[in-house]
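> Make a model of this:
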Amino acid sequence: MGFSMNKKITKLIKQHEKDIVQLTQELVQTSSVTGEEEMIIKKLKEKFKDFGFDEIIIDSMGNLIGRIGSGKKILAIDGHVDTVEIGDHNLWNFDPLGGKIHNKKIWGRGSCDQKGGLASALYAIKLLEEIGVPENLTVYMVASIQEETFEGMNWQYILEEDKIKPQAVILTEPSNLRISLGHRGRMDIKIQTEGVSSHGANPNEGINAIYKMYPILAEIEEMHEQLPEDPVFGKATIAVTDIKSTSVSLNAIAYSCTIHLDRRLGINDTKESVLKELKELPSVLEAEAQVFLPDYEVKTYCNHSSKVKGYYPAWKMDENELFVKIATKAFEETFNEKSDFIHWKFSTNGVATKGYHNIPTIGFGPGDERFAHTYEEHIPIDHLLKATQFYIFCLLLFAEEYEG
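Down below sits the predicted model:
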């Protein structure tokens, strides 16, 4: 990239340090629990206007999309705006919506997951405009919604309905300033047994659906121990996370019982293979139980409705892929050291961009994922600045070197 460009970028970021910090604070101070993102989307739309984006839209689902440039090399940067709930205010050391600076860190809900990454990416685009957007480059900045509950649903819509087709995607989720090359997938699965209702005083006259579920629970616990080890992501897992029964009253035998399973997927697990292994369990066959993916009806803040199946495929990038090599060069320009790689423990919008649509995708963001969703959520200010620098280098190198 050259010493003079590196020096120029470093100087620009230093000049805008207070602005990057202030934007992160403003975003933390704007509550945006999943399903309630309207206020932060409106705030960011005004920021997009101030930063001179060539095109700005809020799509029918409610995602905010800004574009700069009109070149043939198309890169998208994603940052989701929604957060989990604040929880118990008394367990926070700082106001969760305060965005307070303490020990050179910004504290509050969403600071790490992942408003800091969004602020850094937005300023990277602004500073790229000051440097000069390469003529061959198009950049989409996406402030996506509903990621915390139905990751990838947003990008499924962007790719399939908005018809935006990037050649590569950067996810700005927290990675502790390391390049993430993917993560495990996950599935939501239901297993349901049927019984026959009777009065609780006469249990032998009915068939208890809860008792029919018991052998299935035991066999799933055994299955967890036997699931294979993935060489990249580690062990696949399965866990029962909910159980419900249905009866006409508490004094009646349950005629239905349903369990919810959280199944974490390796790279070779498919929807079909996972359902098949459950349907073929002896206890499931004996009980004549139903095994199925639940349907979710999701309504966004702008009353857009979508139907979602609970399947989120695993994805990973190879270190030798061109986009990973570009990201690696950007890392070396930023940190003056060799990059190593991680794979996230959590799930991201990459299930759509790479998992479903096979678009080259990497993750890189400020903040440590260990503090996401916790009462100690925070983001170091120096992470914000380094992430901004990385994104600028990545954009410039993509324009120079990507061949798609």
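> from here on, contacts and neighbour counts on C-alpha atoms
OK.
> Could you check the one helix or strand Lys8 maps to and say which residues are buried?
Per DSSP states H and E: Lys8 is located in helix 3-15. Neighbour-count burial for helix 3-15 flags 9-10, 12-13 (criterion: 16 or more other C-alpha atoms under 10 Å).
> can I get those in a markdown table with distance to Asn202?
What follows is the buried residues of helix 3-15, written out as a markdown table (distance: C-alpha to C-alpha, whole Å):
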| residue | distance to Asn202 |
| --- | --- |
| Ile9 | 78 |
| Thr10 | 78 |
| Leu12 | 78 |
| Ile13 | 75 |
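> Asn90 falls within a helix, correct?
Yes. If the criterion is DSSP: H, G, I helix; E, B strand; the rest coil, then Asn90 is within a helix.
> Also this sequence, please, to line up against the first:
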Amino acid sequence: MKATAINFSAQRKEELISLTQELIRIKSVTGQEKAIIQFLKEKMLEMGFEEVFIDEMGNLIGRIGSGKKILAIDAHVDTVAIGRQRLWKFNPLGGDVSQGKIYGRGACDQKGGLAAALLAVKLLIIQGFPKNLTLYFVASICEEDYEGLSWQFILNNKLFQPKAVLLTEPTDLTIACGQRGRMDIKVEVQGLPSHGSEPDMGINAINLMATIIQELKTLHESLPTDEIFGKSTLAVTAIQSASNSLNTTPHHCSIHIDRRLGKKETEEKALNEILSLPGVHKANAKVFVPKSEVKTYRNFICQIKHYFPCWLMEEQSLLVSVAKNAFEDAFHKQAKLSYWRFSTNGVATKGGYKIPTIGFGPGKERFTHTKMEHVAIDDLVAACNFYFAFIQRFAKAKKNDYR
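Reported below is the predicted structural model:
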């Protein structure tokens, strides 16, 4: 049975534009999400959510319904920093409209998707919410710097357990079925300091690391190519050394590696590839995945390991089929499948906890984090239509296993 469609009047369209603008005008850089969370809490209560609460970490969670089919919609509220405002053509916190597009920081990543999904839920409440469905709407924090962290907290603390998750990150109106994984790797070596005038009396830590860096370049070139996600990559993105003075050879050197992973690559595999390098063995280098201590806007402290696994939903899965049917209901044509180049909260929901996860959102990935960040109004309307159809299709699915 097909999903019903939204009667998108001029008034509804203006409501969607206005909500997107309101969200853009609230500054919400990672770690500074309090104002937007409070704004959204009031919005959810106005819309008729049955339960609305802010968890200990600071995520906002709204619930509607109490059926056996449990769906979560995720929209992260934090953004990257504005940067130098003078480089922007439009006010980054203005939500200005020009030629059918709304401009501003977060317009694409991902306040447009947030607004479209919220309005879709509101309209479903007005129409009559499916009785067999429980919907959790998560306005998550800290995603830009620590993707997956919010969902680690939610799932580790058993706040709820969804059967599936819909991410609302930008996909250019395609159905996103996965992403490459990523991990940060630190390599540290210790040398033996000597006076700069007698370098052969010591062991220069930079020289040890230089050998390792050349071996890493060769390793990068040999990494596999995935048929879906493309080539795995390895890049040295930072180097630091320590010495007692500029006239002393360094006794310590460290590098930071950005490693992108295909679906068959694991944390252990990526680390072992580096540990097996001759230069690493000769220098007795330390190789590890760093951890960060994160303090949220609620002064909640948590730790995150910098490993974010690759994840993939098979096209034959029930969740992807539900999404494809919803797309056809909304647009009367076949959907296109895609895979993100950037990272999302799916690293936790699907990558870590194996919960069926897909993504769909307005906006093009290439405009995220740029000084021309924007979202097309027509795409907002389309996304809202999709979310409206998807929630209905999810509730109507004959099975409750969406893998």
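> related to what we said a few turns ago, quick one: average offset of the helix or strand following the helix holding Lys8 of structure 1 versus structure 2, please.
Counting by DSSP H and E, the next helix or strand C-terminal to helix 3-15 of structure 1 is helix 17-28. Once the two are superposed, helix 17-28 of structure 1 sits an average of 0.7 Å from its aligned residues in structure 2 (mean C-alpha distance after the TM-score superposition for structure 1).
> Could I get the full set of helices for the stretch 101-250 of structure 2?
Counting by DSSP state H, counting those that start in this stretch, the segments of the stretch 101-250 of structure 2 that form helices are 112-127, 149-156, 205-222.
> Looking at those, which is nearest to Leu380 of structure 2?
Closest of those to Leu380 of structure 2 is helix 112-127, at 5.9 Å (criterion: C-alpha to C-alpha).
> What ranges does the stretch 51-200 of structure 1 have for its strands?
Under the criterion DSSP state E, counting those that start in this stretch, strands of the stretch 51-200 of structure 1 are mapped to 55-58, 64-69, 73-80, 101-102, 105-107, 137-144, 168-171, 179-183, 185-194.
> Show me what the fourth one is packed against.
Right, the one you point to is strand 101-102 of structure 1. For strand 101-102 of structure 1, there is no helix or strand it packs on, judged by 3 or more C-alpha pairs under 8 Å, 6 or more residues apart in numbering; DSSP states H and E.
> what stretch of structure 2 does that strand fall on?
Matched against structure 2 by TM-score structural alignment, strand 101-102 of structure 1 falls on residues 97-98.
> average distance between the matching stretch and structure 1?
With mean C-alpha distance after the TM-score superposition for structure 1, stretch 97-98 of structure 2 averages 0.3 Å from its match.
> Scan structure 2 for its longest helix.
In structure 2, with assignment by DSSP state H, the single longest helix is helix 377-396.
> now that helix against helix 10-24, angle please.
Interaxial angle of helix 377-396 of structure 2 relative to helix 10-24 (axes from the mean of the first three to the mean of the last three C-alpha atoms, to 10 degrees): 100 degrees.
> hang on, the earlier thing: determine which of the strands of the stretch 51-200 of structure 1 approaches Pro282 of structure 1 most closely.
Using C-alpha to C-alpha, the nearest of the strands of the stretch 51-200 of structure 1 to Pro282 of structure 1 is strand 185-194, at 13.6 Å.
> so how far is the closest one from its chain's centroid?
With C-alpha atoms, centre = their mean, to the nearest Å as the basis, strand 185-194 of structure 1 stands 21 Å off its chain's centre.
> residue range for that strand in structure 2?
The aligned range for strand 185-194 of structure 1 in structure 2 is 181-190, by TM-score structural alignment.
> And the contacts of stretch 180-187 of structure 2?
229, 254-263, 267, 271, 285-290, 306-311, 340-343, 347 (C-alpha atoms under 8 Å, 6 or more residues apart in numbering).
> could you redo the last one with a cut-off of 6 Å?
The list of residues contacting stretch 180-187 of structure 2 from outside it, by C-alpha atoms under 6 Å, 6 or more residues apart in numbering, reads 254-262, 286-289, 306-310.
> Number of residues surrounding the corresponding residue of structure 1 for Lys305 of structure 2?
Mapped onto structure 1 by TM-score structural alignment, Lys305 of structure 2 lines up with Lys309. Residues near Lys309 of structure 1, counting by other C-alpha atoms under 10 Å, number 15.
> Nearest residue to Lys309 of structure 1 in space, please, no chain neighbours.
Asp295 (5.1 Å; C-alpha to C-alpha, 6 or more residues apart in numbering).
> what's the spacing between the aligned partner of the one you found in structure 2 and Lys158 of structure 2?
Applying TM-score structural alignment, one finds that Asp295 of structure 1 aligns to Lys291 in structure 2. For Lys291 of structure 2, the distance to Lys158 of structure 2 equals 23 Å [C-alpha to C-alpha, to the nearest Å].
> cool, Glu267 of structure 2 as well?
Relative to Lys158 of structure 2, Glu267 of structure 2 is positioned 25 Å away (C-alpha to C-alpha).
> cool, and Asn284 of structure 2?
According to C-alpha to C-alpha, Asn284 of structure 2 stands 42 Å off from Lys158 of structure 2.
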